[in-house]
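*Asks:* Dropping the sequence and predicted coords here.
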Amino acid sequence: MVETARLGDFLKTRRSQLRPEDVGVPTYGERRRVPGLRREELARLAGVSSSYYTRLEQGHSATASPEVLDALATALRLDDAERQHLHTLATPVRQSRARRPAAERVPEATGQLLDALTGVPAIVLGRRSDVLAWNVLGHALFAGHLAFDSVGEPRRPNMARLLFLDPHVRELYADWPSKARAAVGNLRLMAGRYPDDIALHELVGELSAKSAEFASMWADHRVKACATAVYEMRHPLVGPLTVTQQTLNNGTGPNVVLATAPAGSPSHVALALLGISVGEASEDSPLVTRPPSERR
């Protein structure tokens, strides 16, 4: 069965976000009752019949060929991640009894990588943005106000939850809305890929109830793949710095997020000072924390 409701919601929302003038659709000065393109206008741009597109958006059609989806993606001006998300939403989902997924673990190779990155802030995030592990610098940069070993607790820190509900983490980002939209966009991608993930749906429900900003961003249906982004941060220990956050993923396991700055730059110096201030080389505590069951 195709998740027609999810597909229809995505199409309707993204259609409403496109203005006629953005895609060269003449309006002849008429006053329009609703924002964005009309169904027939988008259908015309995609080269499909208006009745077929209407059935697709309303969830009355369970078929959409890759060619039609690509045509709709082009008409909606979707980027590569959004185009793939559209295809994911139109893919038949095997119906099964909902169940809580197994706890995510840090693969051995990822743990070895984290062990080696002692001079670079690094954290390991699961698909719901749960913090599975971090090194001392990663902990100090992203969530130094939390206990270092909190990743071993049943309710691990979750970066999306921290971004929206934790004032300390919110204050870290000079352009908080940009970082928040990236986090929501990634959760949207994950929700498309894992429609039966109960824990993910619970997280979205919690954040939607507790944060009007999250609820608004979630309703936009924007998706964003984790990649590389530059953020200005305001750290309570070392002051302002600009870091490039890079996400490494082998396609199967969790994400490794690194924060770097150009060698010799003020931000690079700030990261070095952060390492000194938290005693990165201290022998009294481990350099990397992950759940006891995953330590070797």
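*Replies:* Yep, it's here.
*Asks:* can we go C-alpha only for contacts and neighbour counts from here?
*Replies:* Will do.
*Asks:* surely Trp62 meets Thr4?
*Replies:* That one is not Trp; residue 62 is Ala. Yes. The criterion here is CA atoms under 8 Å, and Ala62 meets it with Thr4 at 6.6 Å.
*Asks:* Of those two, which one has the most company?
*Replies:* Per other CA atoms under 10 Å, whichever of Ala62 and Thr4 has more neighbours is Thr4, with 22 against 14.
*Asks:* Excluding residues flanking it in the chain, which one is nearest that one?
*Replies:* Nearest residue to Thr4, sequence neighbours excluded (CA to CA, 6 or more residues apart in numbering): Gly59, at 4.6 Å.
*Asks:* what about the one you found, how many residues close to it?
*Replies:* Gly59, neighbours per other CA under 10 Å, totals 18.
*Asks:* so it is in which element?
*Replies:* Here Gly59 is covered by no helix or strand, with elements defined by DSSP states H and E.
*Asks:* returning to that earlier point: what residues do Ala62 and Thr4 have in common as contacts?
*Replies:* Taking CA atoms under 8 Å, 6 or more residues apart in numbering as the criterion, Ala62 and Thr4 both touch Leu56.
*Asks:* gap between Thr63 and Val106?
*Replies:* 38 Å (CA to CA, to the nearest Å).
*Asks:* Show me where the stretch 1-150 of the chain has its helices.
*Replies:* 4-16, 39-46, 50-57, 66-75, 80-89, 108-116, 136-143 (DSSP state H, counting those that start in this stretch).
*Asks:* isn't Leu248 right up against Ala259?
*Replies:* No. Counting by CA under 8 Å, Leu248 sits too far from Ala259 to count as a contact (11.3 Å).
*Asks:* before we move on, back to that, can you tell me which of the helices of the stretch 1-150 of the chain is nearest to Asp166?
*Replies:* helix 136-143 (9.8 Å; CA to CA).
*Asks:* Put this next to the first one:
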Amino acid sequence: MNTDKHPAAENALGGFLRARRAQLRPEDAGLPASGRRRVPGLRREEVATLAGVSTDYYMRLEQGRERHPSRQVLEAVAKALRLDDDAVEHLYRVATPTTRRTRRAHRVERVGPHLRRLLETWRDTPAFVLGNALDILAVNHLAAALFTGFTSCDNLLRMTLLDPAAHHFYRDWDRAAASCVAALRRAAGADSDDPRLIEIVGELSMKSAEFRALWARHDVRGKTREAKHFHHAEVGDLELHYEAFTVNSAPHQQLVVYQAEPGSPSADALALLGSLSALPTLQRAPFVDPE
């Protein structure tokens, strides 16, 4: 049985190392790619050689039998696997887990009143607050209008992977889905005992084959800044750039703010969306999607 399906897996380090090893081609690591290979990516002995450790020691890392690797060893393994900064941070977390706690009761995340008021003051910019498991905890008026095509604006992962509207809304759905799952994997490394996180991983594992494939890759990426390309049913294509900020008063929460380039067609479309969303439903002109 594969225990890496949920974030509280006992051998999180081994699952991460195996997945990243499988994704690294020999030529990416400066090794010859000649000959038939029985497994995708690098062999264990190749990673061990690149990291300067014995094959037996590296095998113990993957198998979960070596539970106290030194920082020097982790740095060498990270370099051998060509890990980026987010993946290196995740490697350190899963390699040095905190003492297991009694399973916590589910606690509803809430957004503070001051942050809610701040969201409401941003009338020209979509903004929302994400919880640890990418639950959408609060949205301002324009963000609600941006996500209006979804059945429910409740969890970014559920919306992206389970709602049919996502494939039309995200112009690059594959990239959006991979980004969401990588962000959840990062959260799992930081707090594997979060009941809500375990719940959302379990639900998506049962309902989405795409999620299972992406989760098995062990990609890790935090939400910081990126360009997003959307297609909105009422105003057409949008290219928006987002910034994500940690909420210091609630460390597991993130404030996400979208902006359009000033003077761009996307800025005009965003302004139109704000105007349309301010009108009563009966006054809004019907929109015919050209597709």
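*Replies:* Perfect, thanks for sending it. Predicted model, so just to flag it, every value in this text is computed and none were measured.
*Asks:* I'd like the helices of the stretch 1-150 of the first structure laid out as TSV, including distance to Asp175 of the first structure.
*Replies:* Shown next, in TSV, are the helices of the stretch 1-150 of the first structure (distance: least, CA to CA, whole Å):
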stretch	distance to Asp175 of the first structure
helix 4-16	24
helix 39-46	34
helix 50-57	34
helix 66-75	29
helix 80-89	23
helix 108-116	28
helix 136-143	15
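*Asks:* what's around the equivalent of Leu137 of the second structure over in the first structure, how many residues?
*Replies:* Aligned counterpart of Leu137 of the second structure in the first structure: Leu132 (TM-score structural alignment). When neighbours are counted by other CA under 10 Å, Leu132 of the first structure registers 26.
*Asks:* My read is that Leu132 of the first structure contacts Leu114, right?
*Replies:* No. Counting by CA under 8 Å, Leu132 of the first structure does not reach Leu114; the two are 11.3 Å apart.
*Asks:* Common neighbours of those two, please.
*Replies:* With CA under 8 Å, 6+ apart, Leu132 of the first structure and Leu114 have common neighbours Ile123.
*Asks:* quick one: contacts for the equivalent of Tyr231 of the first structure over in the second structure?
*Replies:* Taking TM-score structural alignment, the alignment pairs Tyr231 of the first structure with Lys228 from the second structure. Contacts for Lys228 of the second structure (CA under 8 Å, 6+ apart) come out as 239-242.
*Asks:* Wasn't Lys228 of the second structure part of a helix?
*Replies:* No. Under DSSP: H, G, I helix; E, B strand; the rest coil, Lys228 of the second structure sits outside any helix and is assigned strand.
*Asks:* Excluding sequence neighbours, find me the nearest residue to it.
*Replies:* Leu240 (5.3 Å).
*Asks:* element containing that neighbour, please.
*Replies:* Taking DSSP H and E as the criterion, Leu240 of the second structure maps to strand 236-246.
*Asks:* so how far is Gly239 of the first structure from the residue nearest the centre of the first structure?
*Replies:* Compute the mean C-alpha point of the first structure, and by CA atoms, centre = their mean the closest residue is Asn186, 1.8 Å away. From Asn186 of the first structure across to Gly239 of the first structure, the span is 28 Å (CA to CA).
*Asks:* Show me what Ala71 of the first structure lines up with in the second structure.
*Replies:* Match for Ala71 of the first structure (TM-score structural alignment): Ala76.
*Asks:* So what's the residue count around the closest residue to that match other than its chain neighbours?
*Replies:* In space, and not counting its chain neighbours, Ala76 of the second structure is closest to Ala51: 4.8 Å by CA to CA, 6+ apart. Look at Ala51 of the second structure: counted by other CA under 10 Å, it has 21 neighbours.
*Asks:* residues touching the counterpart of Arg31 of the first structure in the second structure, list them.
*Replies:* Using TM-score structural alignment, the equivalent of Arg31 of the first structure in the second structure is Arg36. By CA under 8 Å, 6+ apart, the contact set of Arg36 of the second structure is empty.
*Asks:* gap between Arg36 of the second structure and His168 of the second structure?
*Replies:* With CA to CA as the criterion, Arg36 of the second structure and His168 of the second structure are 41 Å apart.
*Asks:* just Arg25 of the second structure next, same as before
*Replies:* Distance check for Arg25 of the second structure against His168 of the second structure: by CA to CA, it reads 33 Å.
*Asks:* quick one: which of the two has more around it?
*Replies:* A count of neighbours by other CA under 10 Å puts Arg25 above the other of Arg25 of the second structure and His168, at 17 against 14.
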